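Colleague: Could you look at this predicted model? Sequence included:
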Amino acid sequence: MKIMVAIDESDGSLYALQWALDHLFLHQTTSTPPPEEAEPSMITVVHVQPPFQMPYTAVPVGPVLFATPAVMDSVKKAQEESAAEVMSRATKICEQQRIKAETMVIRGNPKEIIVEAAEQMNVDLLVVGSRGLGQIKRAFLGSVSDYCVHHAKCPVLIVRPPKSSHK
């Protein structure tokens, strides 16, 4: 079974990865190897970096600002460092469970890229976390998990974060 887990910087997405590892993979407690005919499950962890977009307004309010090459390089470096940190955390979670994972960092619109990657990789299951946006925020901002459910050609599992214990 090919499983793809989409992650971002949120704790909810890393929780979804942990949940998938805990619930979708059989952990071998004995030293007996699995039967030859059994195909090992494979997990791919994908992080999508949104493209850098210059802020703009429809009506000029003051002087127009353009990003210099130095600013663009700085933003790109910060994105790369953020992606490396996210993937490091994800890899550590997989290693703790003794599960090898393939990792990928892709640039683009997360909603569309996740669905495209799942289709190109021919995954059997796509796992995404849920940030728990309310109905109004979801209507205006959209939801990656909602988009995946409606556009992916494979089953999609949305893992909601546990309710906080503090009230």
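Modeller: Yep, that arrived. Numbers count the residues shown, from 1 in each chain.
Colleague: From here on, just use CA atoms for contacts and neighbour counts.
Modeller: Fine.
Colleague: Now do the buried residues in the longest helix seen in the chain.
Modeller: Assignment by DSSP state H gives helix 69-96 as the longest helix of the chain. Neighbour counts using 16 or more other Cα atoms under 10 Å place 79, 83, 86-87, 90-91, 93-94 of helix 69-96 among the buried residues.
Colleague: Repeat that for stretch 144-155.
Modeller: For stretch 144-155, by 16+ other Cα under 10 Å, it's 144-145, 148-149, 152-154.
Colleague: How far away from the center of its chain is stretch 119-130?
Modeller: Distance, stretch centre to chain centre, for stretch 119-130: 10 Å (Cα atoms, centre = their mean, to the nearest Å).
Colleague: Please identify the buried residues of that stretch?
Modeller: Buried-residue list, stretch 119-130, by 16+ other Cα under 10 Å: 123, 125-130.
Colleague: any idea whether the closest residue to residue 20 other than its chain neighbours is helix, strand or coil?
Modeller: Nearest residue to residue 20, sequence neighbours excluded (Cα to Cα, 6 or more residues apart in numbering): residue 127, at 7.4 Å. Under the three-state scheme (DSSP: H, G, I helix; E, B strand; the rest coil), residue 127 adopts strand.
Colleague: The structure to be compared is supplied as follows:
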Amino acid sequence: MTHYIVGLDLTDDSSYALSWAYKNLFNDSDLVTVVTVLPGWTAEADIDPVSPSKYTPEMIQDEALATERARNIVLEMEKTHTEKHVEAYFRVIHADRDPKEALCNVAVNLKGHTLVIGHGLNKNSGFGQWVLDHSRIPVVVVRPTHLEI
């Protein structure tokens, strides 16, 4: 059993990465933790999450949206790929630090074997390249199949 950590923001590229990984990378009985990093105020959010009683209404809404998106993708994959079953968990991290660093740290803290990210994850910030350069676990970068011309 392999434990995959999938970074999921609210872009189509990261949604595609989760779908692609389900179809092509995950095997029956693998463990998958889908992680979304959202803004927050705790410096150690990836280790010691913010107490839900301290969430702002915006944090609650963003967390619900991120979790619903991840669950819907996994449910759709389960319907179309009935030959395999992965154990999926969903985790939203509220961090005031750089989301790249928070994602890499949570992947290690959750004892992930492989981190999966979408090619377009925060394109303008160099997110993917930073994760490739700094992750302490192997990284799979999923590129969309369409060409941008």
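Modeller: Great, that's in hand. Remember, predicted model here, so these are calculated numbers, not experimental data.
Colleague: care to give me the TM-score?
Modeller: After superposition, the two chains reach a TM-score (TM-score structural alignment, normalised by the length of structure 2) of 0.72; 129 aligned residues with a Cα RMSD of 2.6 Å.
Colleague: Please flag which of the buried residues of stretch 144-155 of structure 1 sit within helices.
Modeller: Within the buried residues of stretch 144-155 of structure 1, residues falling in helices by DSSP H are 144-145, 148-149.
Colleague: Redo the residues you listed as CSV? Include distance to residue 51 of structure 1.
Modeller: Shown next, in CSV, are those (distance: Cα to Cα, whole Å):
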residue, distance to residue 51 of structure 1
144, 16
145, 19
148, 19
149, 23
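Colleague: Tell me how far residue 37 of structure 2 lies from residue 147 of structure 2.
Modeller: Residue 37 of structure 2 is 27 Å from residue 147 of structure 2, where distance means Cα to Cα, to the nearest Å.
Colleague: do residue 105 of structure 2 as well
Modeller: Distance of residue 105 of structure 2 to residue 147 of structure 2, computed by Cα to Cα: 32 Å.
Colleague: More neighbours: the two, which one.
Modeller: Each of residue 105 of structure 2 and residue 147 has its neighbours counted (other Cα atoms under 10 Å); residue 105 has more, 20 against 6.
Colleague: Give the aligned equivalent of the more buried one in structure 1.
Modeller: Counting by TM-score structural alignment, residue 105 of structure 2 lines up with residue 116 in structure 1.
Colleague: quick one, helices of structure 1?
Modeller: Shown for structure 1, the helices assigned by DSSP H span residues 11-24, 69-96, 110-120, 135-141, 144-151.
Colleague: Of those helices, which is nearest residue 41 of structure 1?
Modeller: helix 11-24 (8.9 Å; Cα to Cα).
Colleague: list the buried ones in the closest one?
Modeller: Judged by neighbour count using 16+ other Cα under 10 Å, the buried positions of helix 11-24 of structure 1 are 12-21.
Colleague: what does stretch 138-149 of structure 2 give?
Modeller: Using 16+ other Cα under 10 Å as the test for burial, stretch 138-149 of structure 2 gives 139-144.
Colleague: for those residues, which one is nearest residue 26 of structure 2?
Modeller: Nearest to residue 26 of structure 2 among those, counting by Cα to Cα, is residue 140 at 12.1 Å.
Colleague: Not counting its neighbours along the chain, what's nearest that closest one?
Modeller: Take residue 140 of structure 2 and drop its neighbours on the chain: the residue closest to it by Cα to Cα, 6+ apart is residue 116, 4.8 Å away.
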